[in-house]
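Participant: Have a look; sequence and predicted model below, questions after that.
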Amino acid sequence: MRDRDHFDVIIIGGSYAGLSAGMSLGRALRNVLIIDSGKPCNLQTPHSHNFITQDGKTPKEISTLAKQQVGKYDTVRFYNGLATAGTKTASGFQITTDTKNIFTAKKLIFATGIKDIMPDIAGFAACWGISVIHCPYCHGYEVKHEKTGILANGNVAFHYAQLIRNWTNDLTIFTNGKSTLTQEETEKIRKHHIEIVEKEISSINHQNGYMEEIIFADQSTFGLKAIYSRPSFEQHCGIPEQLGCELNEQGLIKVDMFQRTTVEGVFACGDNASPLRAVANAVSAGNIAGSMVNNGMTEQAFK
């Protein structure tokens, strides 16, 4: 192992959380490697919102500027590739990439995000992040007062109905099959003049990701400007579990308020460890993770 392949910290994932952690550590004079494969989950989202000073910028604009700023710290290095395996060593951790490069570090930060699992609805993936959206704080203002749908069932549909009604009164719930809403939830929803449609959806008709209507299995249609949905997901990277990091009931990496996982020396931040999927939240979590990693290392060195 060459000295230049050993680092104080390896950050896996070089999007908003990872770059934020890298900035904290670069400013703390730590030797850092950021490994990133260049495939963020919001790649096709046209604009990012609700992030002060960056409102309306494209995700690519924000991450490009962030990488330029982090790159000014000469103790931070970037590696374009995919981390595929991780092991615990006597002095820290070893990370192997898809091209068989091996790097070691005293500490690890996973900012690897999650992988959305698209439902079997033609056009859904093409509209995801554009007109099929998940967060009203990120995208709701742009479709305020528009004809809007909720693609969800049960408690998720009820929560969305409560929330999205703040942005539009022209709201319809699509359960994509038999409703699992309770009678009490159903009564409350109908009290607010929100229709519940139980037909199965076969496809979304759209133009370049901007939806025009949904098409049901019976070939009937329903015109919409946007639809909220929360698809299932899985961890984008399996290395934290390889190392023994616990996941919570939602399938997110379990962390404490300082972004520490259940494995000593391993931290996680961003979408892989938080249900709050927003750029601003990822940046905040990365900042905390980087600061806490450095804080722990200074305490260990001061014994």
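Facilitator: Okay, I see it. Since we're looking at a predicted model, the values are computed, not measured. Residues are numbered from 1 along each chain as shown.
Participant: rest of the way, CA atoms for contacts and neighbours
Facilitator: Fine.
Participant: where along the stretch 1-150 of the chain do the helices fall?
Facilitator: Using DSSP state H, counting those that start in this stretch, the helices of the stretch 1-150 of the chain run over 16-27, 59-70, 124-127, 136-139.
Participant: what's the closest of the ones you listed to Ile114?
Facilitator: With CA to CA as the measure, helix 16-27 is the member of these nearest Ile114 (12.5 Å).
Participant: so what does the closest one touch, helix or strand wise?
Facilitator: For helix 16-27, the packing partners by 3 or more CA pairs under 8 Å, 6 or more residues apart in numbering; DSSP states H and E come out as strand 6-12, strand 32-36, helix 59-70, helix 279-301.
Participant: Throw those into JSON lines and include mean neighbour count and distance to Val132, thanks.
Facilitator: What follows is the helices and strands packed on helix 16-27, written out as JSON lines (neighbours: other CA atoms under 10 Å; distance: least, CA to CA, whole Å):
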{"stretch": "strand 6-12", "mean neighbour count": "24", "distance to Val132": "28"}
{"stretch": "strand 32-36", "mean neighbour count": "24", "distance to Val132": "26"}
{"stretch": "helix 59-70", "mean neighbour count": "16", "distance to Val132": "17"}
{"stretch": "helix 279-301", "mean neighbour count": "20", "distance to Val132": "18"}
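Participant: which ones are touching Lys178?
Facilitator: Listed by CA atoms under 8 Å, 6 or more residues apart in numbering, the contact set of Lys178 reads Glu198, Lys199.
Participant: Presented hereafter is structure B, for comparison with structure A:
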Amino acid sequence: MDVDVVVIGAGPAGLAASLNLARAHRRVALLDSNRPRHAATLVSHGFLSRDGISPLELRTLGRDEVLAYPTVTYERTIVHSISPVPGGFVTVAKRPGSDEQTEVHSPAVLIATGLTEALPLPSMVRAWYGTSLHSCMDCDGYDKRGKPLALIGETDDLAERALVIRRHTDDLVVFTNGVGDVSADDEARLAALGIPVERAPIAAIEGDREGMQAVVLDDGRRSTRTAGFVRPQWHASIGFADLLGLERDADGLVVVDGSQRTSVAGIYAAGDITPGFRQLAVAAGEGTIASSVINRDLIAAGR
């Protein structure tokens, strides 16, 4: 199959790009594994005109809008490789559970796959993830306002995140699970704001059908917490692009310029796979920018 642009990922970035490329009369192959990172999240916030919509519904509405354009094809598939070939790239993908292989040739490829995440204490957190516990402070902080909240993480940026969460509550406890790194200076700063840091390992997260109720520490202490936030560790799972030699930052994210161009001509990236804020509106905006730039770059190349 030959198209103008391959778009990998049908989240907000990929869908926004596909929509605007279609409106520029571009032939688009939209490839998506249908494994969104926020599959456990019940509602999304901060997206103008869609505040409170479920992520699944948002993706479905966006996909339906995009596929109304005859120049867009959609395939639920897993991309295995992108290779440079004369005149552009060949993208190879396979459908889940099948050996059937698809090869798509295009002069441009947009990577909008998002990230995968590893939760701290997954066996404990997963039961509450998307309901009582969330990862996005900007998205879900408002709805947890005034509650006794927890921040659970094992990284070195917990103090910064705690300061953001404090905008929503005066009752916040930071839990490092014996792993997270909060410096003495940061701990003193948080203490001055009434935010304690608990460094003991977590033994359990208690709750019932009504939701989370408490964090129980390994030493037996019990902290009443009815909601909160976790700090996942995010990973850029784009081994399929290894042959391209894309420039990536220390976190493995794809480095782009202000126009969503990567270090390889003809390859673009948008959304969570690039450095920056991880919000729906930001991802959609980057996808829109990418579509305009891709269209102009193709025109400049005589396509």
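Facilitator: Cool, got the structure. As the structure is a prediction and not an experimental result, all values here were calculated from the model.
Participant: overall similarity of the pair, as a TM-score.
Facilitator: Once the chains are laid over each other, their TM-score by TM-score structural alignment, normalised by the length of the first structure reads 0.92; 298 aligned residues with a CA RMSD of 1.9 Å.
Participant: just to revisit the earlier point, wait, which of the helices and strands packed on helix 16-27 of the first structure is closest to Tyr228 of the first structure?
Facilitator: When those are compared by CA to CA, helix 279-301 sits nearest Tyr228 of the first structure, at 18.1 Å.
Participant: of the helices and strands packed on helix 16-27 of the first structure, which approaches Asn42 of the first structure most closely?
Facilitator: Per CA to CA, nearest to Asn42 of the first structure of these: helix 59-70, 7.1 Å.
Participant: and the closest one, which stretch of the second structure?
Facilitator: In the comparison with the second structure, helix 59-70 of the first structure aligns to the range 55-66 (TM-score structural alignment).
Participant: The matching stretch against the first structure, how far on average?
Facilitator: Comparison of stretch 55-66 of the second structure with the first structure after fitting gives an average deviation of 0.9 Å (mean CA distance after the TM-score superposition for the first structure).
Participant: where's that stretch relative to the chain centroid, distance-wise?
Facilitator: Between the centre of stretch 55-66 of the second structure and the centre of its chain there are 16 Å (CA atoms, centre = their mean, to the nearest Å).
Participant: go on, stretch 23-40 of the second structure?
Facilitator: Chain-centre distance of stretch 23-40 of the second structure: 14 Å, with CA atoms, centre = their mean.
Participant: Stretch 246-265 of the second structure now?
Facilitator: Relative to its chain's centre, stretch 246-265 of the second structure lies at 16 Å (CA atoms, centre = their mean).
Participant: So for it, first residue to last residue, what's the gap.
Facilitator: Stretch 246-265 of the second structure has its terminal residues 10 Å apart, counting by CA to CA, to the nearest Å.
Participant: what does stretch 27-36 of the first structure give?
Facilitator: Terminal residues of stretch 27-36 of the first structure lie 20 Å apart, using CA to CA.
Participant: In the second structure, what stretch matches it?
Facilitator: Against the second structure, stretch 27-36 of the first structure falls on residues 23-32 (TM-score structural alignment).
Participant: And the contacts of the match of helix 59-70 of the first structure?
Facilitator: Outside stretch 55-66 of the second structure, the residues within contact range by CA under 8 Å, 6+ apart are 10-12, 15-16, 18-19, 22, 38-39, 41-44, 50, 72.
Participant: Ok, stretch 143-157 of the first structure next?
Facilitator: Residues outside stretch 143-157 of the first structure that contact it (CA under 8 Å, 6+ apart) are 160-161, 167-176, 179-182, 223-230.
Participant: Quick one, which of those are buried?
Facilitator: For the contacts of stretch 143-157 of the first structure, a burial check counting by 16 or more other CA atoms under 10 Å picks out 160-161, 167-176, 179, 181, 224-230.
Participant: ok, back up a step: what's in contact with the match of stretch 27-36 of the first structure?
Facilitator: Stretch 23-32 of the second structure is contacted from outside by 3-10, 14, 18, 21-22, 69, 71-79, 104, 113, 295, using CA under 8 Å, 6+ apart.
Participant: Which among the residues you listed count as buried?
Facilitator: Among the contacts of stretch 23-32 of the second structure, the ones that count as buried by 16+ other CA under 10 Å are 3-10, 14, 18, 21-22, 69, 71-73, 75-79, 104, 113, 295.
Participant: Superpose on the second structure and give me the mean offset of the one helix or strand Lys188 of the first structure maps to.
Facilitator: Assessed by DSSP states H and E, Lys188 of the first structure sits inside helix 183-191. Overlaying the second structure shows helix 183-191 of the first structure at a mean distance of 1.4 Å from the equivalent residues (mean CA distance after the TM-score superposition for the first structure).
Participant: just checking, what packs against that helix?
Facilitator: helix 154-164.
Participant: Distance to Ala217 of the first structure for the helices of the stretch 1-150 of the first structure - can I get that in CSV?
Facilitator: Formatted as CSV, the helices of the stretch 1-150 of the first structure follow (distance: least, CA to CA, whole Å):
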stretch, distance to Ala217 of the first structure
helix 16-27, 39
helix 59-70, 35
helix 124-127, 15
helix 136-139, 28
